[in-house]
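K.L.:
Structure for this input, please:
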Amino acid sequence: MIRLIAFFLFLTCTFSYAQKEKITQLENFDNKPLRYGYYLGLHYKGYAIKASNASITPGVGFQLGVLADLHLNNYISVIAEPGVLSSTNKLTLANETIQMPTTHFHLPISFKFTTQRINNVSAYFSTGISYNYNFTAEKNIGDGGAKPNDFVLTKHNFMGEIALGTHFYFPYFKFSPSIRGIYGFNNEYKGLGTTAKNSLNSLKSRAILLTLTFQ
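P.N.:
As a prediction, this is how the structure comes out:
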């Protein structure tokens, strides 16, 4: 993943220098008070785990959604990005491997800080919090605790987010690739069966997202 981030930064620098000889596009785009768009991408998601006899394997998933970007001044905006985030992890409880798919309604709200634009490129940094509603929280509830490995995940979850990205301005749209880290605040796990209770105490989301945004 460190190599992916380094490669992303290398591309950003390369494109930035390449843009210096080009005519500026969408000169007044960022002056609009409210801008809309959509995004899609892939992510690598796992969990910080506290366990005595359990382990979890991170999984690759996807995200897609829409966004609203509220312009505060030339360098700061507030952005809301409701969407869907879906992935699958493998949870091992006492030597039994369980598929753990999750699909979330994902709502990040962030402050975005943008550098001064150089022709057709600007860089940005954003930080904020997100609310996640887990549609599949009871996927592994089984018999409500009658089986040793029965468990549930919490439906309502809160996370911190931080992102680094670049805006590229084209004649008809603005394209913004970014890398984002997600850090879950609350424990999302509740054991119901005897093995599930005794083997695993806590799961907190961790993820790295590669996102492509179009406005």
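K.L.:
When you work out contacts or count neighbours from here on, use the C-alpha atoms and nothing else.
P.N.:
Noted.
K.L.:
Check the secondary structure at Leu209 for me.
P.N.:
strand (DSSP: H, G, I helix; E, B strand; the rest coil).
K.L.:
May I ask you to confirm that it is in contact with Tyr44?
P.N.:
Yes: using CA atoms under 8 Å, Leu209 is in contact with Tyr44, at 6.5 Å.
K.L.:
Those two: which is more packed in?
P.N.:
Using other CA atoms under 10 Å, the more surrounded residue of Leu209 and Tyr44 is Leu209, with 21 against 18.
K.L.:
so who does Ala163 touch?
P.N.:
Listed by CA atoms under 8 Å, 6 or more residues apart in numbering, the contact set of Ala163 reads 125-127, 178-181.
K.L.:
Quick check: buried residues in stretch 10-21?
P.N.:
For stretch 10-21, burial by neighbour count (16 or more other CA atoms under 10 Å) applies to 12, 16, 19.
K.L.:
Which of the helices or strands spans the first one?
P.N.:
Using DSSP states H and E, the secondary-structure element containing Thr12 is helix 2-18.
K.L.:
And the contacts of the helix or strand that comes right after that helix?
P.N.:
The helix or strand immediately downstream of helix 2-18 is strand 34-51, counting by DSSP H and E. By CA under 8 Å, 6+ apart, the residues outside strand 34-51 that reach it are 55-71, 87, 89, 199-215.
K.L.:
Strands along the chain, start to end?
P.N.:
Per DSSP state E, the chain carries strands over the ranges 34-51, 54-57, 59-71, 76-80, 83-93, 96-114, 121-134, 151-153, 156-169, 174-184, 189-191, 200-214.
K.L.:
Among these, which comes closest to Ala6?
P.N.:
Closest approach to Ala6 among the strands of the chain is made by strand 174-184 (10.7 Å; CA to CA).
K.L.:
what's the angle from that closest one to strand 121-134?
P.N.:
Relative orientation of strand 174-184 versus strand 121-134 (axes from the mean of the first three to the mean of the last three CA atoms, to 10 degrees): 40 degrees.
K.L.:
List the buried residues in stretch 161-178.
P.N.:
Quick answer for stretch 161-178 (16+ other CA under 10 Å): 161-169, 174-178.
K.L.:
Between the two ends of that stretch, what distance do you get?
P.N.:
Stretch 161-178 has an end-to-end distance of 12 Å (CA to CA, to the nearest Å).
K.L.:
Let's see this one next, to set against the first:
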Amino acid sequence: MKKILTIALVAFGIQAAQAQLFSGESILNNENFDQQRWSWGYFLGLNSYDFNFDYKNYSSNYVTGQDFRVEKRVGFNVGLIGNLRLTNNLDLRLEPGVSFNTRGFQAIKADAGTYREVSATYVHIPLLVKFNANRLNNFRPFVEGGLSTSINLSSNQDNPDDNSAGQFRMTTNSYYYEIGFGIDLYLYYFKLSPSIRGVFALNDELIRDADPNSIYTGNVDKMMSRAIFINFVFQ
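P.N.:
Next comes the predicted model:
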């Protein structure tokens, strides 16, 4: 699904560029849009979250040490945009939003009863720097990057029960760096900006079980989220 959406996004951008370059179009839509110091909008999009596990080095007699297989699914993003124009080619952007996602993982060398499904609702707040190319007719490519934080409303961080009682726990607060690219498309009534972005956690998000030999946490040095966001911004 991620590959299909990425290919569709790139193909959409190429088609728009070809239309602008070869159709002879000379009418500029929203010609003065980028001259505003402040602009606002909203976004809708899709996400795919993953877990990246780093494992401890144990001696060969540590038989409960496990690797995990992660099952990824497609989730949904929605949020608001606040954009500050710094220069002709540089913007500062705040994108507070909410992301919904479900993923799962299972110990590779264990039975099916070790499967854990993790449903999460994130309040996600990125602060991004957006580097814009010069506008060409009615489109403008860009790259963006920055830092973000999120609140996992489904973390179970303070739950006294752990995996022995069927409760998988994660930290409530996480921090990320983000990098991506997209295209601004200047339509007659508004600006549409499809983009694709990688999101990578900076902190360990795993809450350990009380049992040091837990199959879920005993052999894990770090567990960090990573995700792909495909968003469509309307301004």
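K.L.:
and the strands of the first structure, which is most packed in?
P.N.:
Mean neighbours per residue, mean count of other CA atoms under 10 Å, is largest over these for strand 151-153, with a mean of 22.
K.L.:
How many residues are close by Leu86 of the second structure?
P.N.:
The number of residues packed near Leu86 of the second structure is 13, by other CA under 10 Å.
K.L.:
aligned partner of it in the first structure?
P.N.:
Aligning on TM-score structural alignment places Leu86 of the second structure opposite Leu72 in the first structure.
K.L.:
Quick one: residues contacting Phe76 of the second structure.
P.N.:
Contacts of Phe76 of the second structure by CA under 8 Å, 6+ apart are 44-47, 99-101.
K.L.:
how about the residue in the first structure sticking out farthest from the centre, what does it touch?
P.N.:
Computed with CA atoms, centre = their mean, the residue of the first structure farthest from its C-alpha average is Ala146, at 34.7 Å. By CA under 8 Å, 6+ apart, the contact list for Ala146 of the first structure reads 192-193.
K.L.:
Equivalent analysis for Pro82 of the first structure, please.
P.N.:
65-67, 105-108.
K.L.:
And for Asn156 of the second structure?
P.N.:
Residues in contact with Asn156 of the second structure (CA under 8 Å, 6+ apart) are 167-172.
K.L.:
Out of those residues, which comes closest to Ile4 of the second structure?
P.N.:
Using CA to CA, those come closest to Ile4 of the second structure at Met170, 30.2 Å.
K.L.:
Please tell me how far the counterpart of Val199 of the second structure in the first structure sits from Ala137 of the first structure.
P.N.:
Counting by TM-score structural alignment, Val199 of the second structure lines up with Ile182 in the first structure. For Ile182 of the first structure, the distance to Ala137 of the first structure (CA to CA) stands at 19 Å.
K.L.:
Counting neighbours, what do you get for Gly193 of the first structure?
P.N.:
A total of 19 residues lie near Gly193 of the first structure under the criterion other CA under 10 Å.
K.L.:
my guess is it meets Ile141, correct?
P.N.:
No: shown here, Gly193 of the first structure and Ile141 do not form a contact pair, counting by CA under 8 Å, at 9.2 Å.
K.L.:
Look up the residues that both of the two are in contact with.
P.N.:
Common contacts of Gly193 of the first structure and Ile141 (CA under 8 Å, 6+ apart): 150-151.
K.L.:
how about Met223 of the second structure, what's its partner in the first structure?
P.N.:
Under the alignment (TM-score structural alignment), Met223 of the second structure maps onto Leu203.
K.L.:
residue contacts, that match?
P.N.:
Residues in contact with Leu203 of the first structure (CA under 8 Å, 6+ apart) are 47-50, 187-189.
K.L.:
now the closest residue to it other than its chain neighbours: how far from Thr92 of the first structure?
P.N.:
Nearest non-adjacent residue to Leu203 of the first structure, counting by CA to CA, 6 or more residues apart in numbering: Ile49, 4.9 Å away. Distance, Ile49 of the first structure to Thr92 of the first structure, using CA to CA: 12 Å.
K.L.:
hey, what's in contact with both of the two?
P.N.:
Joint contacts of Ile49 of the first structure and Thr92 (CA under 8 Å, 6+ apart) are 55-56.
K.L.:
what about the helix holding Thr12 of the first structure, how far off from the second structure?
P.N.:
On superposition with the second structure, the mean distance recorded for helix 2-18 of the first structure (mean CA distance after the TM-score superposition for the first structure) is 2.9 Å.
K.L.:
With stretch 98-109 of the first structure instead?
P.N.:
Mean deviation for stretch 98-109 of the first structure: 0.7 Å (mean CA distance after the TM-score superposition for the first structure).
K.L.:
What residue in the first structure is paired with Asn52 of the second structure?
P.N.:
Mapped onto the first structure by TM-score structural alignment, Asn52 of the second structure lines up with Ala48.
K.L.:
Glu138 of the first structure maps to what in the second structure?
P.N.:
Matched by TM-score structural alignment, Glu138 of the first structure corresponds to Asn156 in the second structure.
K.L.:
just Thr166 of the first structure next, same as before
P.N.:
Residue-level alignment of Thr166 of the first structure against the second structure, with TM-score structural alignment as criterion, gives Ile183.
K.L.:
so what's the closest residue to that match other than its chain neighbours up against?
P.N.:
Spatial nearest neighbour of Ile183 of the second structure, excluding adjacent residues (CA to CA, 6+ apart): Pro141 at 4.2 Å. Pro141 of the second structure makes contacts with 132-133, 135, 181-184, as judged by CA under 8 Å, 6+ apart.
K.L.:
Thr211 of the first structure now?
P.N.:
Thr211 of the first structure is in contact with 39-42, 63, 177-180, counting by CA under 8 Å, 6+ apart.
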